[in-house]
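Chemist: Attaching a predicted model along with its sequence, questions to come.
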Amino acid sequence: MDKIEGTRLYLRTFEPKDEDTLFQLYRQPAVCKYLLHEPWTPTNSAEAFQKKYAQKRLSHQTALSLAVVYDHRVIGDLSVWRTGQPDCVEIGYTFDPAYSGQGFAQEALHLLINWLFRTQQVHRIQATLDARNTPSANCCRRIGMREEAHFIQDWWSKGQWTDSLVFGLLAAEWAQK
């Protein structure tokens, strides 16, 4: 996959040099609070990074993980995987809190969505997130995704039942923007 360039940042697959930066991001409990996994540790970080590093192409069998690069530094992580429905994908994203509130997530997701709809023939994109993650839900709304569902205590996460929000966006809707 080629680099996807935006105004301030670009997206690319992960490189070996990104391992420590990703460890510094995912070792933070606040970053992992609403994610499905616990913070990375020195013991498990190499294996966790290798999974992301290996995800270089979106296919029906493989997910795609992309580094969000700003000013020569990885500030975020985007993931895309097929849902099992024809031409439908789900996206996930994590950003370094030091860069929050500056529109980087919006810009990166906009680039990703454009790429998915224009080059991957995707019909629908969805994002499922922990309902307590208000900044993430707000980001979905800002990029034009619609809230489609609020499931009550549907996911057991880190020792408690949590609610989930599902956001969706169709290619036809994106084309009208």
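Modeler: Here it is on my side, so go on. Numbers count the residues shown, from 1 in each chain.

Chemist: can we go C-alpha only for contacts and neighbour counts from here?
Modeler: Fine.

Chemist: Only the buried residues of stretch 100-107, if you could.
Modeler: 104, 105, 106, 107 (16 or more other CA atoms under 10 Å).

Chemist: Pick the one among those residues closest to residue 98.
Modeler: Distance to residue 98 across the buried residues of stretch 100-107 (CA to CA) is lowest for residue 104, with 10.9 Å.

Chemist: From residue 57, how far off is the closest one?
Modeler: Residue 104 is 23 Å from residue 57, where distance means CA to CA, to the nearest Å.

Chemist: coming back round to it: in TSV, list the buried residues of stretch 100-107 along with distance to residue 13 and secondary structure.
Modeler: Converted to TSV, those look like this (distance: CA to CA, whole Å; DSSP: H, G, I helix; E, B strand; the rest coil):
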residue	distance to residue 13	secondary structure
104	17	helix
105	17	helix
106	19	helix
107	17	helix
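
Chemist: next, the one to line up against it:
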Amino acid sequence: MKPMAAFRLETERLVIRPLASRDVPEFVRYRNIDDVARYQDWPLPYTADLADELVAEVERLGRPTPGQWIQLAIDHEHHVVGDYAIWLDGEGQLAAIGYTVAPEQQGHNYAVEATRAVVEWLFLEAGVHRVTATIDPENVASARVLERCGFEHNGTVRSSALVRGQWADDTRFSLLRPAWEKWRNRDIGAPDTIELIEVTHDNIHDVCRIEVSQSQRRYVSSVAQSIADAAHPPVRDGVVSRPWYRAIVADDQLAGFVMLALPDDAHPAPCLWRLLVDTWYQRRGIARRTIALIADMLTEHGCDRLDVSFVDEPGGPERFYAQLGFERTGVIDDDGEVWASANLDEIVRRVRGA
């Protein structure tokens, strides 16, 4: 009988292979880091003996096997930067995945790159019907990995996971092959045109269907909520806010929503009140170009700055705004949001290189 080939997936930067003895010191090190372990359920302290037992099981299996979990290494330039777990049900039709990246290696999209490769293998080579993943509801970074790979948020099950003797909530994601194929084949290039159009009786229902991903909803309100806020604007510093909003159209497709609070007696600078780009249109430069269009319009009306407020949490939008020239003003409002401001000419320069 011909020996089964060793399991190995290669991406542009990574190799995904069975966890090996040489990986144990690094594997044990990052599994004992608080910021890594807090969202996982392995025993603590995590010892080398536990890792050795896991490696022995990996060596016995060799590759993903029906009815079993297998632990794989995420390898970058012959150095383990994280690990990947794959489970197949007894029939090999259902799969579950999990992943960890060492803290020092985060921020390079290794988990996204590895997940894309694993999911492609599961659907095209292993022939599975459905891939699932469960995460801690507070693990926003992990949710973003799954969302960027096309996974659908199924909901959060309360008190359903026993983690080190404590019951915890469990957020669940899944992906079917037809949905994965649709996601993989979506347009990811920069659109030729971006327009801002009025929200009317004819398009309001379609505009309200614009949605960000589940993990982003903690940072921005929905389109429907935004329009409701515009209908009954809040009072800020003793003055009723003056809303202005438009739908964002990219290549003739509804792609997002933007709303401003226009200048008033208490606020000489307009405020970027809401900005949403639909999940299916993200990472195409639409938000940046929209803000540049807003900057053009405001400049024509005699403004020179734009303010914004945002939720100051890991995974929040501050990095995006900072890339456009927004700097913190030192103001934190009653809702706990941080305020920042940018020069309109600087926004345009950074977006268009002018």
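Modeler: Sure, I can see it. Being a predicted model, the structure only gives us computed values, none of them experimental.

Chemist: Any idea what the TM-score comes out to?
Modeler: Overlay of the two chains. TM-score (TM-score structural alignment, normalised by the length of the first structure): 0.89; 177 aligned residues with a CA RMSD of 2.0 Å.

Chemist: Strands of the stretch 151-300 of the second structure, start to end?
Modeler: Listed in chain order, the strands of the stretch 151-300 of the second structure (DSSP state E, counting those that start in this stretch) span 152-163, 166-176, 194-197, 235-236, 239-240, 242-250, 253-262, 271-277.

Chemist: Now tabulate those strands in JSON lines and tack on distance to residue 118 of the second structure and mean neighbour count.
Modeler: Shown next, in JSON lines, are the strands of the stretch 151-300 of the second structure (distance: least, CA to CA, whole Å; neighbours: other CA atoms under 10 Å):
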{"stretch": "strand 152-163", "distance to residue 118 of the second structure": "17", "mean neighbour count": "14"}
{"stretch": "strand 166-176", "distance to residue 118 of the second structure": "13", "mean neighbour count": "17"}
{"stretch": "strand 194-197", "distance to residue 118 of the second structure": "35", "mean neighbour count": "17"}
{"stretch": "strand 235-236", "distance to residue 118 of the second structure": "49", "mean neighbour count": "10"}
{"stretch": "strand 239-240", "distance to residue 118 of the second structure": "52", "mean neighbour count": "14"}
{"stretch": "strand 242-250", "distance to residue 118 of the second structure": "31", "mean neighbour count": "21"}
{"stretch": "strand 253-262", "distance to residue 118 of the second structure": "29", "mean neighbour count": "22"}
{"stretch": "strand 271-277", "distance to residue 118 of the second structure": "27", "mean neighbour count": "22"}
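
Chemist: Would you mind giving these as CSV with distance to residue 87 of the second structure added?
Modeler: Supplementary listing: the strands of the stretch 151-300 of the second structure in CSV, determined by distance: least, CA to CA, whole Å:
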stretch, distance to residue 87 of the second structure
strand 152-163, 17
strand 166-176, 14
strand 194-197, 43
strand 235-236, 52
strand 239-240, 55
strand 242-250, 40
strand 253-262, 36
strand 271-277, 34
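
Chemist: Among those strands, which comes closest to residue 229 of the second structure?
Modeler: strand 242-250 (8.5 Å).

Chemist: which helices and strands does the closest one pack with?
Modeler: strand 194-197, helix 223-231, strand 253-262 (3 or more CA pairs under 8 Å, 6 or more residues apart in numbering; DSSP states H and E).

Chemist: what span of the first structure lines up against it?
Modeler: Counting by TM-score structural alignment, strand 242-250 of the second structure pairs with no residue of the first structure.

Chemist: Give me the distance from that strand to the chain's centre.
Modeler: Computed by CA atoms, centre = their mean, to the nearest Å, the separation of strand 242-250 of the second structure from the middle of its chain amounts to 24 Å.

Chemist: how much does that strand deviate in direction from strand 253-262?
Modeler: Interaxial angle, strand 242-250 of the second structure versus strand 253-262 (axes from the mean of the first three to the mean of the last three CA atoms, to 10 degrees): 160 degrees.
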